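Asker: prediction below, plus the sequence it came from.
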Amino acid sequence: MPIARAARRTAVRLGALALTGALLAACGSSPDSPSSDSAGGKVTITVDLFGSFGYKEAGLYEEYEKLHPGVTIKQTDTEDEADYWKSLQTRLAGGGGLADVQGVEVGRIASVTQQQSDRFEDLRKYGADRLEGQFAEAKWAAATGRNGEVLGLGTDVGPEAMCYRTDLFRRAGLPTDREELARRWATWDGYLELGRQYKAKAPGRSAWLDSVGSLYSIMIGQQKERYYDASGKLIWENNPALREAWDHAVEAAEDGLSARLDQWSPQWNQAFAGGSFATIPCPAWMLGYIKGQAGEAGKGTWDIARLPGGAGNWGGSYLSVPKAAKHKKEAYELIAWLTAPEQQAKLFRKQGNFPSATGAIDQVADAKDPYFSNAPIGRIFGEAAKAAPVQVLGPHDQNIAQQITNALSEVERKGVSSEQAWSNARKGVENTLG
C-alpha cells in the first residue's frame, strides 16, 4: 500500500504509540477482558491506515464481520504516509485519538522496535509468538524488539517490477512484449536509453516516467544497506549505492524524462488515467493503487515486466496495536486474521499486495492479473521476492528518504544543480535527525 506507498504505500507505510500509566489505567481492562464499550457482545474496532492496504476493497472486512457477529470495523486512512506518520506522532504524544489498529510502514518499523517499544502492545500476550513460523524470517525479525517483544504482524512485502503502458509504447514505436523489454532494460542505463527513444516520439505530452523520486526509491530498494549499516551506523552520505541511485535520478531529470509529478499528490493520481507517463517503477502493492486511479478504462492498457538492475524491495507494512487501544484483544484477533496466509493470498489476487506469509506465497505462484494484460504477477513478483536482499533497517530510514526525494524534486522541477540539491538533502537530514 501505500505507499506508497511509501507506496507506497509510496510508493509508498508506518506507526508507533505512547502514553502514561494513568492513561492506561483509565483505558480500562486487562488484555483478556472486554472493554467497557463492548457490552452485549458488540464492538467497533477502529483501524487507521495510510496508502492502499486494500482490505476494504478486497472484501476482507465484510468477510470478518460475517464471521464475527457483533463486530464492526471502522477504517480511516491517509493517502500520504508522511502525513499519516506526523499525525500519529502528535496523537501518541497526547495519548488520545489513537485507533485500535495502527498501520506501520517498513521504513518506520525500526523506530518502533528501537525507540518506541513501550508504546505498543507486545502481541505475545495474545499468542502472537505461535505465529512466527508462518512469516518470512526477515519480516518477523524486523518487528521484534530488543527483548523479544512482538510489536506488529507483517502484512505485505514490496518486491519490485516495472509497470508500463502498452498503448503509449506502441504509439511511440517501442516494443510491448514484457520479456523483450526486460532484456532491453536489463540495466538502469538501458532503461534510461529506452526512455530517450520514447521521448523522441512520445505521444501527446506524455513522459517516460512519473517522477525521479520513484526512480530513486525503486533503485535504493535494490540495496541491502541504504541509510544505516548492520552496526546501526549512519552511512547514507558515503554509500556508493545511494549515490548511484541519486545520479541516475538526476540524469533522468536533466534529460527531461520525467512528468515531474509529486507522488501521492492529486495531480499524480489524475495522471494515471490521463496517460501522462509511460512507465512507473512499481512494487507489488502499487498494482491496487494503479487500478484505483486509472479505473476501468485502464484495464488492458497496462503490463508488467521485470525490473532493471535486479530484484529489490520497496515498502511493505505491519499492523500494530497501541497501548492506548480500547479493544486490544479484539484488535489482535483481527490483525492475526488479516495477516494469515489465506487472507494474504486473497489480497494479492484481488489487489496485488504481495504476501509476507510464506504459505500464501506458494498459493499465488500461478496468479495472473487481467487488468495488467494477464501479466503473470505471481511469477514476476514471486521471483523478485526470493531474490530481493534482506535490507538493513534504521530508525530514521523514512525521514532520510523523504529529504533525499525532496531534494531530487528540486532538480526535477526547479532546475537546481545536483551539487546544490545534494547539499540541501544533507541539511534536511541534519535538521530532521537533530
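Answerer: In hand now; what should we look at? In this text the structure is predicted, and so the values were computed from the model without any measurement.
Asker: only C-alpha atoms for contact and neighbour calcs from this point on.
Answerer: OK.
Asker: hey, which strand is longest across this protein?
Answerer: The single longest strand within the chain, with elements called by DSSP state E, is strand 153-165.
Asker: ok, structure two:
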Amino acid sequence: MPTARAAGRTAGAAGKAAVRLGAVALAGVLLAACGGSPDGASDSAGGEVTLTVDLFGSFGYQESGLYAEYEKLHPGVTIKQTDTEDEADYWKSLQTRLAGGGGLADVQAVEVGRIASVAQQQADRFEDLRKHGADKLKSQFPEAKWTAATGKNGEVLGLGTDVGPEAMCYRSDLLAAAGLPTDREELARKWSTWDGYLDLGRQYKAKAPAKSAWLDSVGSLYSVMIGQQKERYYDASGKLIWDTNPALKTAWDTSVTAAHDGLSAKLDQWSPQWNQAFTAGSFATLPCPAWMLGYIKGQAGDAGKGKWDIAKLPGGAGNWGGSYLTVPRAAKHKKEAYELIAWLTAPAQQARLFQKQGSFPSATAAIGQIAGATDPYFSGAPIGSIFGDAAKAAPVQVLGVHDQSVAQQITNALGEVERKGTDPEAAWANARKGVENTIG
C-alpha cells in the first residue's frame, strides 16, 4: 500500500482483484509450512500465542482473509493488527519505540524508502531472520529485493511483501463527459509522454464536469515520475544527489507546470479530503502503483465499480513503493512472528493478495501465476499484464538511507506551490532547508 502501499502508500483499504488460486494457495501453505524454524521450538512453549502486527495503512492481509486462514492452520495463534494511515507518522512512532525498546509489535512493516535505514543503521534493533531459516527463502525473491533488506554482516532483516510497478488509473465516465477518449490503448498512445499527459489535461480542464480536475495532486505526479528513475536521491556510491539530479528537476518542473496550469485538485494525499474525493469525482486521473488499486476500491466503494480503468503510464515504466515485514529484536514472539511473515510473503499468498488486493508480488514465482489477471472493478483491465510489463521494465532503483524523508520534503514544497501559490524557487529553497533540518 502501500507509498501508501506507499505508501505515504499507504493504502487505507489496499485492495485488488480477480481469479482465485485455491490449489496454488494450498500448495503455498504446504511449502511455507515446510519453511519454518528448523528446531521447531516456540517462544511460548506451545501455548496460545497472540501475535501483534503493526502496519501503515492496510496491506490487505485482514481484508483478503489471510489472517483467518493462518489462524485456522495454526490453532492457538491469534493475530491482532494495528495500522496507521500515514507512513510518515508510522515511521516516526516506530523510531520512538525502537529507541525506547518498548511498545513494539511482533511484526513491524517497513516501507521500501526506509529499508536502507534499517539495513545500514538499525540492524541491531531487528531480528536476524537467518536464525529462523530465512536464508532458505532467498531464491524466492529478486536479488535487488532481497539485498535491500540485508545488513552489513549478512543479516536478513525483513522479507519482501510487494513492489510498486506504476500505471495510470482514470475515471472513464469523467473523461467521456469531457469529450476525451476512454479506451486504455488509445489513451496510452496519446499520453505516451508526460507532455502528452499534460496536453490531455488541458483539454479535460476546458470541458471538465463541474468541480473535477485532471489529477489529484502534483505530489502524486512527482512521486510517480521520480519512480521511473534508477537514481533519485542518492547515487550508487551512496552520495546524496537529490538537488543536482536532472531527472528529479524534470519531475519537479513538470509538477510545477501542472500546478500553474490548474490541472490539479490540490488535494493532500492520504488526507480526509483526498479520501472523500474518490466518491465525489474530484479528479479524472490518478498516477497509481499497483497497491493503489485497493485504496481506490476502499475509498470509491461499490459505486465506483466499472467507472475506473487503467492504462500504461506516460514516459515508460517505474516503481513507487513496496514494503517489507520485519521482526524487532524486542518482539515477544520472534519465532512465531517469523513463521507468520514467511507464510504471508510466500508466493501463493502474494499471488492471492494481488488477485484480491492488487499488491504486486515481489516473490518471483507469484508473478507468473497472476500474469493473466483482470479486474472487473477496473472495467476488466488486464492488471496482470499492465503491471507485470511495468515491473519487468522498471529500473532497479538505488535506495538511500533517507529516501523517504527527502521525498516528503519535496512533495511538501510542491504542495506549497499548488495550494498556496508559492514561487517555485522559494518552494525549492524550502525543500532544501527541510532536507537539511531532517537529515542534517
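Answerer: Cool, the structure landed. Predicted, not measured: the structure shown is a model, and the values here were computed from it.
Asker: tell me roughly how far the longest strand of structure 1 lies from structure 2 on average.
Answerer: Aligned to structure 2 and superposed, strand 153-165 of structure 1 gives a mean residue distance of 0.1 Å (mean Cα distance after the TM-score superposition for structure 1).
Asker: how about A200 of structure 1, what's its match in structure 2?
Answerer: Using TM-score structural alignment, the partner of A200 of structure 1 in structure 2 is A206.
Asker: identify the residues contacting its match.
Answerer: Shown in contact with A206 of structure 2 (Cα atoms under 8 Å, 6 or more residues apart in numbering): A178.
Asker: what range in structure 2 matches the longest strand of structure 1?
Answerer: Going by TM-score structural alignment: strand 153-165 of structure 1 matches residues 159-171.
Asker: tell me which element N424 of structure 1 falls in.
Answerer: helix 418-433 (DSSP states H and E).
Asker: can you tell me what E254 of structure 1 aligns to in structure 2?
Answerer: So E254 of structure 1 corresponds to H260, using TM-score structural alignment.
Asker: let's verify the closest residue to its match other than its chain neighbours: helix, strand, or coil?
Answerer: Nearest-residue entry for H260 of structure 2: E418, 7.5 Å, with adjacent residues in sequence omitted and distances by Cα to Cα, 6 or more residues apart in numbering. Assigned by DSSP: H, G, I helix; E, B strand; the rest coil, the conformation of E418 of structure 2 is helix.
Asker: just give me the match in structure 1 for E418 of structure 2.
Answerer: So E418 of structure 2 corresponds to E412, using TM-score structural alignment.
Asker: what lines up with A357 of structure 1 in structure 2?
Answerer: Going residue by residue (TM-score structural alignment), A357 of structure 1 aligns to A363.
Asker: ok, Q403 of structure 1 next?
Answerer: When structure 2 is aligned by TM-score structural alignment, the residue opposite Q403 of structure 1 is Q409.
Asker: surely its match meets A429?
Answerer: No - Q409 of structure 2 is not in contact with A429 according to Cα atoms under 8 Å; the separation is 10.6 Å.
Asker: so the two - more neighbours on which side?
Answerer: Shown here are Q409 of structure 2 and A429; by other Cα atoms under 10 Å, Q409 has more neighbours (21 against 13).
Asker: wait, a helix at that one?
Answerer: Yes - the assignment for Q409 of structure 2 is a helix, going by three-state DSSP.
Asker: so what's the closest residue to it other than its chain neighbours up against?
Answerer: Once flanking residues are discounted, Q409 of structure 2 sits nearest to A431: 5.2 Å by Cα to Cα, 6+ apart. Counting by Cα under 8 Å, 6+ apart, A431 of structure 2 touches Q409, I410, N412, A413.
Asker: in structure 1, what residue corresponds to A431 of structure 2?
Answerer: Aligned partner of A431 of structure 2 by TM-score structural alignment: A425.
Asker: alright, I will stop here.
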